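With the sequence up front, the predicted model follows.
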Amino acid sequence: MPYAEIDSETKLYYEDKGEGQTVIFVHGVMMSSKFFHKQVPYFSEKYRTITLDLRGHGQSTKVEHGHTVSRYARDLKRFIEELNVKDVILVGWSMGAFVLWDYVNQFGSENIKALTIVDQSPSDYIWPGWEYGAFDFEAIKGVMQVIQEDQNGFNSEFIYGMFKQKPDPKEHEWILAEMNNLPASIESAIVFNQTAVDYRESVSNVDVPTLICFGTVGFFPIEAGEYIQQRIPGSKLVAFDNSSHLLFLEETDKFNRELDAFFSSL
């Protein structure tokens, strides 16, 4: 299995298929590269399609430290350097979008051709004057406790919120297995950090073509996507009316077509 060495303790698992323009898919918190299993066959016919597991997630090293969005962004930078790819298109879903924004904040967009943001508000926290988050203090406090006391139960229930339609048992089963592969200690650390980060002001640092895809039923209102679109010049927002958070699984054909059209237009 292919791994990229990030440091002496950390190796990131990845899959690399196809040839041409490089596209890297970055998953969300508690998830893994496996979530893009309906994208890889489609995009690898035309593009070099890379999926990776962030540190601690999926099949990557279960290293206990470094579980912050900013560290994940540095890992992504190191990963891109390790594979020696140029002018990449980055697709960030959920927390993966945070990783992309943090990457741009730290390193700029010199080696980035375009971004795709998938269903992520600029901040998960409901700050004063910011209603487009997912958690207030009481909610995140409760999440931290239940992850430590009943990780399986929390993860299992969390899955239903990611779908507009109730997933079939087999789909729920594999998703839960992927989520449970993340140690509870790591899960609670990164869930808290990604809830506390705030890119409302710095999202406007993005200066490359950007596609924004939002489900209209679920974690974030479409207004969060509109906020992003208004602050990234020339960006495009696409709504997925039959999806919650997992729009690339619920509306796969539309998702793949929209991204393909965007990539082809660059």
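Received it, and whenever you're ready, just let me know what you need.

Please make it C-alpha for all contacts and neighbour counts, starting now.
Noted.

what about the strands in the stretch 51-200 of the chain?
88-93, 112-118 (DSSP state E, counting those that start in this stretch).

If you count neighbours, what's buried in the last one?
Read it as strand 112-118. Residues of strand 112-118 classed as buried: 112, 113, 114, 115, 116, 117, 118 (neighbour count, 16 or more other Cα atoms under 10 Å).

Structure two is appended below for comparative analysis:
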Amino acid sequence: MLEEGNYFEVEPNVDLYYVDKGEGVPLVFVPGWTFTSDAFEYQIDYYSKNYRVIAIDPRSYGRSTITLHGNNYSTHINDLVKLLDYLKLKNVILVGWSFGGLVTWGYVEKLGLSNVKALVNIDVTPKQLSINKEDWVGGEIDEISNNYTYNMNSDRSLKNFMIPFTTEFMVERKLSEEEVDKIIKYSIRTPHYIARELYASGMFSNKIKAAKLVDDSIPSCMFISEPRASIGVPFMKKNFPNTHIFILGHHMMFWEYPHKFNRLLDGFLETV
């Protein structure tokens, strides 16, 4: 279900779309690469009963302005800072999915922890590239290079990439054509040249320092998909021993298994 949203002019001629629903402690959802607030439809409805839920379409995604500048995660972080300041939100709980986790860690990197009550990230490593085979990374370098070189050089190639990305990586069960169309509807609104720029920006990000600060200082948890658990869990336990770990489904487990996901997240939020 699509929510009625709002727009905030994050800079001249650049509007950021966001959902603002409910009352209470702010629970801020940041979607992954090219995805939108609609990905969190089951969390928005559920958590707005007890929290003030904020969910955004980042710059150049979905219903936000498509712009030729600022298409990198440093700017996405700055955009989130400006929005939360505009809304005068205090003691927020940040929830980042996939590359959205680079934004939540980046918020901490930029402003520290004075305004962050807890942090939840979903299936994202803070270190996307590494020569250390024991590190949890964003993918094999050949795969990343191939995606950047061949799968994002036109809008058609990007759409052709997003379909198997959704059906094979995002979820476990077989999706209908209607479900695939629904999931990628807003993702493919981002032009290929912007998606490509952000893909590179994400893959060259390293948020280890911010992740360690979070792990040492505030309640935090990480949801890891089952295919990534064999490398992700040991990496998290070694480097971030205080972070709670949940293993569930595939990359978009919060959409495919909303009741299980929300129940696990509820358990964590009770400790905050």
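Happy to help now that I have it. Please read all numbers here as calculations on a predicted model, not as lab measurements.

would a markdown table of the strands of the stretch 51-200 of the first structure with distance to residue 16 of the first structure be doable?
What follows is the strands of the stretch 51-200 of the first structure, written out as a markdown table (distance: least, Cα to Cα, whole Å):
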| stretch | distance to residue 16 of the first structure |
| --- | --- |
| strand 88-93 | 13 |
| strand 112-118 | 18 |
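
To residue 151 of the first structure, which of those lies closest?
strand 88-93 (22.0 Å; Cα to Cα).

Other residues contacting that closest one?
Strand 88-93 of the first structure has contacts (Cα atoms under 8 Å, 6 or more residues apart in numbering) with 21-28, 97-100, 111-120.

what's the answer for stretch 205-212 of the second structure, then?
Contacts for stretch 205-212 of the second structure (Cα under 8 Å, 6+ apart): 102, 105, 106, 108, 109, 126, 127, 128, 239, 240.

Would you map the helices across the stretch 101-250 of the second structure?
Assigned helices in the stretch 101-250 of the second structure, in chain order: 141-150, 155-164, 177-184, 192-203, 208-217, 229-239 (criterion: DSSP state H, counting those that start in this stretch).

and stretch 76-83 of the second structure, how far from the first structure on average?
After superposition onto the first structure, the mean distance of stretch 76-83 of the second structure to its aligned counterpart is 0.9 Å, using mean Cα distance after the TM-score superposition for the first structure.

Read off where that stretch ends up in the first structure.
Mapped onto the first structure using TM-score structural alignment, stretch 76-83 of the second structure spans residues 72-79.

Can you give me every residue that contacts the equivalent of residue 59 of the first structure over in the second structure?
Aligned counterpart of residue 59 of the first structure in the second structure: residue 63 (TM-score structural alignment). Each residue near residue 63 of the second structure by Cα under 8 Å, 6+ apart is listed here: 16, 17, 57.

Among the residues you listed, name the buried ones.
Judged by 16+ other Cα under 10 Å, buried ones among the contacts of residue 63 of the second structure: 16, 17, 57.

Can I take it that the second one is in a strand?
What that stands for is residue 17 of the second structure. Yes: counting by DSSP: H, G, I helix; E, B strand; the rest coil, residue 17 of the second structure is located in a strand.

And it, what's its match in the first structure?
By TM-score structural alignment, residue 17 of the second structure lines up with residue 13 in the first structure.
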